[in-house]
Structure formats: C-alpha cells, structure tokens
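[1] Mind looking at a prediction? Sequence and model below.
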Amino acid sequence: MQFFAIEFAAASGVDLGLGISCEILRKLVDLGEPLSAHDFYHDHLIARGIEPDSNIVNSMVICLAKLGKLDDAVKLFDRLIGSEDCVLSNAACTMILEGFYEQDKFLEAFDYFVRISDANVKLGMWIYNVLINGLCHQGYVGEAIQVFDIMCKNTGLPPTLHMFKTLFFGLCKKGWLVEAELVFEEMEVQGFFVDKVMYTSLMNAHGKNKKMKMAMRVYFRMLKKGCDPDICTYNTLIHGFLKMGLFDKAWVLWNLMSDLGIQPNEVTYNLMICYYCKQGKLDCATMLLNSMVPCNLAPCVHSYTPIIAALYKQNRCLEVDEMCERMLESGIIPDHVLFFVLMKNEPKGLELQLCLLMLQAIAKNGCGLDHSSLSNFDKINSSAGLEQEIELILREITRIDLNLCNVAGSIYVSALCEGGKTEAALACFKNVASAGCIPLIFTFNSLIKRLFQDGHFEDVKSLFEIMQNEGIVPNLETYLIMVKEYCKQEDLASAFGILDQMKEMGPKPNVAIYDCIIACLSKQRRISEAETVFHRMHRDGLDHDEVAYMTMIKAYTRNGRGDKALNLFEKMIENAIQPSSYSYTALLSGLVKRKIRLKKCWERVLFQIMYYTLLLPIIF
C-alpha cells in the first residue's frame, strides 16, 4: 500500500511534505523494506533538497544498519548525536550498537554506548549483557565495569548472575583481584550462590601472583560457606605452592584430599612430576610416573616430557631413548612440546629425522597408520627425501584427523624453521591452514622467530595480523621472542612498544622480558633507564629473582658503579634470595674486568662469600 501511495504522489506531482515523508520512511523500515526506504530517502528527500530532521535520520540509521552499511549509519548517527536538538530513538541506538557487536568491535561499541547513555536513552538489558561479555572477552575489563555501573544507575535493576560471573572471571583473568573480590562480595549480598568454579578461579589468580596466603584464605572461606572443594580446587592450590617451591605444603594438600576421599588425577601427578624434575629429583618423578597405572590413571605425553627434559639436563641420553621408546610403545601420541625438547637437545641438523619419527608415532598411535618401515634413514639420503616422506604422512594424518594434523603440521613447521628453511615452513603453514586447521600458537612463534632471524620484519607484521584475524592471542613466548630479537638489533623503541602493548592487552610481562630490555639498556650505557625498568618490574607485581638481580648488577659493574652493584647484591640477599656460585662469579668478574678496586667493595664481597659459603652451613 505504501508503494502505491508513493507512486501515485510522484505521478500526480503531489508534494508529500516532510511529515508524511517521515512517516512513510518509518513505515517502510518497520515493514522490513530497508532497500525501498533507502531509495525513497534519496529520491524523495535528498534529491529534492529536503533537510532531514531527527526522525528521518533515526529511521535512516536503522535502514542503513539493516542493509549492512554500518559505516554510513555511523556517519549519520554522529551528525544526529552531535546536534543541539538531538532526539535519539531507542531503535536507532540499538541498531548501531548491534552492528558493532556483530563485527566484534566492542571497544567502538563502548564509546558509542557512553555517548548514548549521556543522552539518557533507555536501552534493553541484553545490550548491557552483550557489551559486558564482549568487553571482558577482549580484555577491556575497566570499560566493562563502567558499563556495569551505568546499567545499575540507569535501569535501577539488579545485575544478573551471568553479568556478575562475566565480570568476575574477566577481573580474575586480568589480575585485578581486589575488584574481583568486591564483585564476589556483592554477589553474596545480592543472594547469589558463589560456586566452586568461582572460588577456584580466585585461588588460581592469587596463586599466579604467588599470594598463597590469600589463596588459602579463599579456600577456608569456601569451606565456611559450605561449598565443597573438588579435585580442580586442590590441583590449583598444589600448583600455587609448587610454583613458590613450598613442596611440603603441596604434599599436605595431597594427603588432605586423599583423606577426604578425593583421589589425585592425572593433573595432580603431572604437577608433582614436573616439580620433582625441576628439582633434579628424577627418581622421585619416575616413582610417581610408575605409580599412575596401579591407580587406574593413564600417563600422557605431559607426564613424560618433563622427565625426558630432566634426563637431558643430567646428560643421561641413553635413558632418554628408553623413556621415549616406553612412551611410544604404550600408545601415547607425542606433541609439539615433546618435539621441541628433543630438537633442542639432539645434535643440530637432525630436525627433519626427529620430525619424521614424531609424525610416524602420531600416525600410528593417533590414526592407526603404521609407517615404521620408514625409520631406516639410510634409505633417505637427502633433506628433500625426508621432506617428501614427512609430507606424505602429514597428508594422511590430515585426511583422518584435523586436530592431529594441526599438531603434526606444527612439528613440521618448527623443524623447517630450525633448519633455516623459511619458504618451506611458510608453505607448510599455508597448507595446514587451508586444510581447515587454526595453527597453534607454537607454530606462529616458530615462524615469527625465523622471520626475525631472516630480517623479514614486514612478514612478522603480516603474521601478527593473521593471528588477530584467527582470534589467536599472543602468549608470553611470542612477546619474549619479539623483545629478544628487537634487543639483539638494539631497537629499544620497538621493545618498549611491545612492553606497552602487553600492559594494555596482556599477558603480564615476565622477568625474562624485562631482563632482555635491562641488558640492552646496559649495553647502550643507559643506566638510569635500566634502573627505571628494574623498579618498574616490582611496580608491575613481579618479584625480582636471582637472574633479574644479576642482570642489573652486571649493568652497574659494566658502567663502573661497583658500589651500587654491591648494594643491590646485598639487597638480593636481604630478600631471601641466596646467591649461587654463578652470581658470585659474575659479580667478581664484573668488578675485576671494570678494574673496580674500591677497598670497601672487596671487603664486602669477601665477607658475603665467606658468610654464605663457609659460616652459614655451620650455623644451620
């Protein structure tokens, strides 16, 4: 009917007027005819020089958004919201925000949400829910809190359980634990039940910050509220104590959960095995591994990998072969982490042979394909021959299982990168992606490192864009690789850029990243800036370890500041970090090399050496 009226008016030369035109436009949009509304707007309003009012602009914002022309809708909306006689419709505001949501542009949505809220437009609860969820998912927790506060103020309605949980988990992930606990308490005030997943998440967040007293406080609060811990809760606490080196407390929790009838699972065993391996107590780690099967627990590749790495560290290479054989014969599927351990410890040049062995095991144990006849490498006397066999197995794995294809492809890319075969690595990467796999972060890291080493910095940027498009978040290893490479080139501006990016988006930088930057600043004799970065570590919630102290101490000695080096050395000891022989050697050699002959310096160094190497063992 609307179309006939428009056609009749046009044929008769009747001027519909602004009011009628506005009503027709609105009706076309309401009837789900955005294309007709778009044509009417241009033919009967713009072409006639009619200046659209707020009602028309609101209708056209909805129309353009429905047609998928969000940029054009936003331009009109900006003109509307910026005018003095601004009258925003609820529907137009909702369509703008919904358009941003569909494109995962939650930060842009937040900016418009604030402007809409300032204009006192009432929005539906789902708008708040989706925006809070999207912002938290993308790491913009501060903005999500603002949306939460605006919602409470504008609607007067209590937050939903989903909102509380979304905010809580976002805050825990970000490490904003004070705010997380406030949400926690507000939930209880509102009468919501705080479940064991939330308690465990808060314990985990405290454990990551090595605040195990706080984690245990949450644990006791959980018990007091009548919420029963499960195996995940105890594994979280055990992991936290192990990270701090408090092995006795971890065993207390192990025994406690056994007393409560909660049996340790594969994760519990793997945590303890990993810790024993870090301490070099391989007999204890192996004993735990052997005790898993009698407890009806099947060891996995993560059970064997730390033991194999520790065996390499103790130069027990024959036992590595035995352990690998035992693992593969039991039907365990190897992964990229195990391959990385093997590749880093075996002689250079064997990357493709190791890769072939890993892919054979994946094909056999994961896909039921036996390629063991290819194990005789004497028959394959060239790199090209090895690549051909690997690609043959990779194609068969791809045909059967895409998840295993991803792991196998990652191993192959890493082997090629380590061997300097960049073009072949990129080709494999593309093939795996085209098969429908989203490459592992390990794959990206291998390629980023190789491209940096080859000087292909633009390709690194392209790879980063691919990661973002696939929704893959860089991890600490990604950033460490980049910072190391920038520091090697003495490009500190780019290294600091990475640090700022991490501060904004996460994850939190670790000690190794700061060490690289401090060492590079020291090399450039920018000692005051090195001091600033060293202190920034502490402000960012990182505890200085022995490596961090020694990096800064070396910076002082390199720049002829022996007194400051000694002061920091003593500060390290005050903070309960007992120096190793390496630290003493590094300090002494630094003082000698820089010809620092201050009598007081040497007296203090000799006293420290005598105290910690001779007197302290006698006292205790």
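    Thanks, I have it. Remember, predicted model here, so these are calculated numbers, not experimental data.

[2] okay, CA-based contacts and neighbour counts for the rest of this
    Will do.

[3] can you give me the helices in the stretch 401-550 of the chain?
    Secondary structure of the stretch 401-550 of the chain by DSSP state H, counting those that start in this stretch: the helices cover 402-418, 422-434, 441-454, 457-469, 476-488, 492-505, 511-523, 527-539, 546-558.

[4] likewise the stretch 51-200 of the chain?
    54-66, 70-81, 90-102, 106-118, 125-137, 141-155, 161-174, 177-189, 196-208.

[5] circling back: looking at the helices of the stretch 401-550 of the chain, which one is packed in the most?
    Sort the helices of the stretch 401-550 of the chain by mean neighbour count, taking mean count of other C-alpha atoms under 10 Å, and helix 402-418 sits at the top with a mean of 25.

[6] try this one next to it:
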Amino acid sequence: MGEKGFKPDRFTYATIINALCKDGLLTDALKLFSTMTSKGIQPNHFTYNPLIQGPCNFGHWKEAAKLVAEMEERNIIPDVHSFNILVDALLKEGKMTEAKEALHMMTEKGIEPDIFTHNSLIDCYCQRNKMNEAVKTFNMMVRRGCSPDIVSYNTLINGYCKSKRIDEAINLFHEMLDKRMIPNAVTYKTLIGGFCRVGRPVAALELLHEMQASGEHPILQTYAILLDGLFKNGYFVEAMALFQEMVDKKLEIDIVIYTILIDAMCAAGKLVTAKELFCSLSTKGLQPNACTYTIMFKGLCKEGLTNEACELLEKMNGNGCLPDSVSYNTIIQGLLQHDETSRAVEYIEIMVDKGFSANETTATMVIELLCANKVDKTIREWFEKLL
C-alpha cells in the first residue's frame, strides 16, 4: 500500500480491517492492525469494533474482552457499539454474569445502553424462559426513553409463545397495533406458531387471513407451521384447503411441506396416499430427507409392512441420504412391535456399528422383551450386553 507515494490513513486501514474481519480472516486483520500502529497511526473505535466483532462471531468472547480492555489502555473510549458487540456475544454464550459486568462498566463510563443492548438482554431472558426478567428489561428500556422497536416486540412475543403464554403474546400484539407499529412476517409467524403450540390452530388460521388482508405475505415456514398444527390437531379438511391455497398461489413447495403432508397421511391411516406423495417427490424436483424417510418407515411399520420399510431403508442409503439415529430406531421399534426380534437384532448391530445408540423407546421395548422372556438365550445375552 505504500508504493507510488500512496500513504494509507486510518480510514483506509479501518476499511480493510473491517473487510478482513467480515471474511473471517482475523489473523490477517490483526497483522494489518499491528502494521498500522507500528507506523504511528492511532486506532479509534471504528478500527477496533470490527476486531471485537471478529472473535465474537466464533464465540471467542475472551479475546473480544481483551480488545475492549486494550482500547482503554490506549485511552480510546469504547462506544455503545463496542460494548454491544461484547454484551451480545456474552449473552449468546450464556455468560449472563459477565454480560451484566460489561453493562455496568458501560453505564459507569456514561454510555447509555441503546435499543440493540436491550434487545440482546430481552432475547437472552426469553431463551432461558425468564419472562419476568425479559418484561422488566422491556419496561426499563421504556423508562429510559428508549422506544421498543419491532425486534423488541417480536422477541418478547416469541418468548411468550415458547412458554405457551399465548394470551400475553396477543396482548403485546395488540399493543403494537395500538402504537401504530406494523407487524412483520416474523411477528405473524411467531404468533401462528404460538397458537398451534397450544392447540388453537383455527385461531392461527384466522390470524393468517388477517395477515394476508393487511398486505403481509406469509413466508413458506409460516405455512409449514400452520399446516403441521392443523393436521396434528385433527383439522384435516382445513389443512388440505391450506395446502391447496399454496398450490393455487404457485408457491415453491419444499420438502418440509411434503414431509408434513406425508406424516399426516400416515397418521390418518392413508398409507396409499402417503406412498403416492413420497413416490411423486422426484417428479417435483425434490429429494426426501432423513425425516421424510423416517416418517415413511413409521407409517409402513404401523401397517405391518416391515419388509417394505427395510427395503426403503436400503434405497435410502442408495439414494445418498444417510440414515440417522431416529431412522434406525424407528425401523427397530417397528420390527420389535411385530415380534421380528432376530431382524431387530441385525439392525441394532448395524446401528451400533455406525456409531448410533438405542433411544429411550427402543431400550424400553428391549427391556420389556427381556422381562417377559420372549427371546431365546443367544439374543438375550446380546441384548443384555447392549444395555
């Protein structure tokens, strides 16, 4: 950079350091920072902030904290963004005590927490199901004259929905509307998921219609959540009508939606329809994933078609979709349910060889077989060794 008389200034260095940090090239960024300071160019918080953000992106909050301390040693006052980066990283790592210490240091220096600081705290409390603390932080933010934004409301609504406190979530939603704040796709998706979580998919469907009437377009994930909620709560007709709406709107229906459909058909005893849907996936340019296959295994085993389930497992391997622990456990449980103990043992051996283990349901079924003396001596010894 020093060739042809060009002398980079602090802004130039800061720009390149920022780009290197965004690309994850932290070592290169720190080397350039050292070059800059060795040339007598003094850094500021614009130079430091990307360097603080860099290690935080990889969960290395201790390195970030050292950089904040280094700023102070150089008599550079960290700004609100510097502290926000550190506080957010600490909260994401579950280091609540350290985050509070950083916040205390921040306020001691006369730096007021902003909307991002408060939102990070609210999110952390919601993730830990500490809703009272989340609400206190929300109210404290308002008292400090910091107006909640859409992220603040969405975060708190999500916390209530995860805690199955849908009425409080809806109260917040109405508060948003009263404040002329426009809900976005995330707000609606969260509330629709919350209604489904508490067994109220019809209310979720009504909210979807309200959303559409307001001009907000549901994302595919919103449809998936609602579709699954309707099916799982016995609203088969409404669910199929919703799926048809998706088809009519020419939405790009993905494997998640079809997996939900296949699962619903299997649960309703419509195995033929489930198989037709499964076989049609390739014509739609979709590949079944491990979850799709496992649902088919469960549906086939439920109807006593264990041979077909085992054949499908082999095809799964052949199609480049590796079975996971749930896949193997589902097949094994199906075989045990139909007294095919020897074959179950074969698949348990395969499962163990691949580094997977029996889940609680499989282990319970094996123990029940042993207690009932329903297996011969050789298999009994093998099972006892496994357990």
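    It's in. Quick caveat: nothing in here was measured; it's all calculated off a predicted structure.

[7] one step back: turn the helices of the stretch 401-550 of the first structure into CSV, including distance to residue 343 of the first structure.
    Converted to CSV, the helices of the stretch 401-550 of the first structure look like this (distance: least, C-alpha to C-alpha, whole Å):
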stretch, distance to residue 343 of the first structure
helix 402-418, 8
helix 422-434, 16
helix 441-454, 13
helix 457-469, 23
helix 476-488, 17
helix 492-505, 28
helix 511-523, 22
helix 527-539, 33
helix 546-558, 25
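
[8] between those, which one is nearest to residue 360 of the first structure?
    Within the helices of the stretch 401-550 of the first structure, the stretch nearest residue 360 of the first structure is helix 402-418; the backing value is 9.6 Å (C-alpha to C-alpha).

[9] tilt between that closest one and helix 441-454?
    20 degrees (axes from the mean of the first three to the mean of the last three C-alpha atoms, to 10 degrees).

[10] which helices and strands sit right next to helix 402-418 of the first structure?
    helix 336-345, helix 351-367, helix 383-400, helix 422-434, helix 441-454 (3 or more C-alpha pairs under 8 Å, 6 or more residues apart in numbering; DSSP states H and E).

[11] sorry, back to before: which among the helices of the stretch 401-550 of the first structure is found nearest to residue 156 of the first structure?
    It is, among those and with distance given as C-alpha to C-alpha, helix 492-505, at 31.8 Å.

[12] between the helices of the stretch 401-550 of the first structure, which gets nearest to residue 147 of the first structure?
    helix 492-505 (18.8 Å).

[13] Taking helix 476-488 as reference, get the angle to that closest one.
    Using the same axes, to 10 degrees: helix 492-505 of the first structure against helix 476-488 is 160 degrees.

[14] Give me the contact list for stretch 146-153 of the first structure.
    With C-alpha atoms under 8 Å, 6 or more residues apart in numbering as the contact definition, stretch 146-153 of the first structure has outside contacts at 110, 117, 128, 131, 132, 157, 158, 159.

[15] Now list the buried members of those.
    For these, a burial check counting by 16 or more other C-alpha atoms under 10 Å picks out 110, 117, 128, 131, 132, 159.

[16] Could you report the neighbour count for the closest residue to the second one other than its chain neighbours?
    When the adjacent residues along the chain are set aside, residue 117 of the first structure lies closest to residue 150, with 7.8 Å between them (C-alpha to C-alpha, 6 or more residues apart in numbering). Residue crowding around residue 150 of the first structure was assessed by other C-alpha atoms under 10 Å; the count is 17.

[17] Then residue 421 of the first structure?
    14.

[18] Now check the second structure for the residue matching residue 292 of the first structure.
    Counting by TM-score structural alignment, residue 292 of the first structure lines up with residue 176 in the second structure.

[19] any idea how far residue 123 of the second structure is from its match?
    Residue 176 of the second structure is 18 Å from residue 123 of the second structure, where distance means C-alpha to C-alpha, to the nearest Å.

[20] more crowded one of these two?
    residue 123 (24 against 18).

[21] Contacts for stretch 247-258 of the first structure next, please.
    231, 234, 237, 238, 239, 241, 242, 263, 264.

[22] Just the buried ones out of the residues you listed, please.
    234, 237, 238, 239, 241, 242, 264.

[23] got the contact list for the residue mapped onto the second one from the second structure?
    If I follow you right, that is residue 237 of the first structure. Counting by TM-score structural alignment, residue 237 of the first structure corresponds to residue 121 in the second structure. Residue 121 of the second structure sits next to 88, 91, 134, 137 when contact means C-alpha under 8 Å, 6+ apart.

[24] which one in the first structure is aligned with the second one?
    So that's residue 91 of the second structure. Per TM-score structural alignment, residue 91 of the second structure is aligned with residue 207.

[25] mind checking the SS state of residue 148 of the second structure?
    Recorded secondary structure, residue 148 of the second structure: coil (DSSP: H, G, I helix; E, B strand; the rest coil).

[26] gap between it and residue 117 of the second structure?
    11 Å.

[27] Likewise for residue 308 of the second structure?
    55 Å.

[28] swap in residue 285 of the second structure?
    From residue 285 of the second structure to residue 117 of the second structure the distance is 44 Å (C-alpha to C-alpha).

[29] before we move on, what about residue 266 of the second structure?
    47 Å.

[30] neighbour-wise, which of those two wins?
    Comparing residue 266 of the second structure with residue 117 by other C-alpha under 10 Å, the one with more neighbours is residue 266, at 23 against 19.

[31] what kind of secondary structure is the closest residue to the more buried one other than its chain neighbours in?
    With C-alpha to C-alpha, 6+ apart as the measure, residue 299 is the residue that lies nearest to residue 266 of the second structure, at 5.1 Å, once sequence neighbours are left out. At residue 299 of the second structure the chain is in helix, as set by three-state DSSP.

[32] just to revisit the earlier point, ok, so of the buried ones among the contacts of stretch 247-258 of the first structure, who is nearest residue 410 of the first structure?
    residue 239 (28.0 Å).

[33] thinking again about what came up before, surely the match of residue 91 of the second structure touches residue 215?
    Yes: look at residue 207 of the first structure against residue 215 with C-alpha atoms under 8 Å: they come within range, at 6.4 Å.

[34] Quick one: the contacts of residue 121 of the second structure as JSON lines, columns for distance to residue 260 of the second structure too.
    Formatted as JSON lines, the contacts of residue 121 of the second structure follow (distance: C-alpha to C-alpha, whole Å):
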{"residue": "88", "distance to residue 260 of the second structure": "35"}
{"residue": "91", "distance to residue 260 of the second structure": "34"}
{"residue": "134", "distance to residue 260 of the second structure": "33"}
{"residue": "137", "distance to residue 260 of the second structure": "38"}
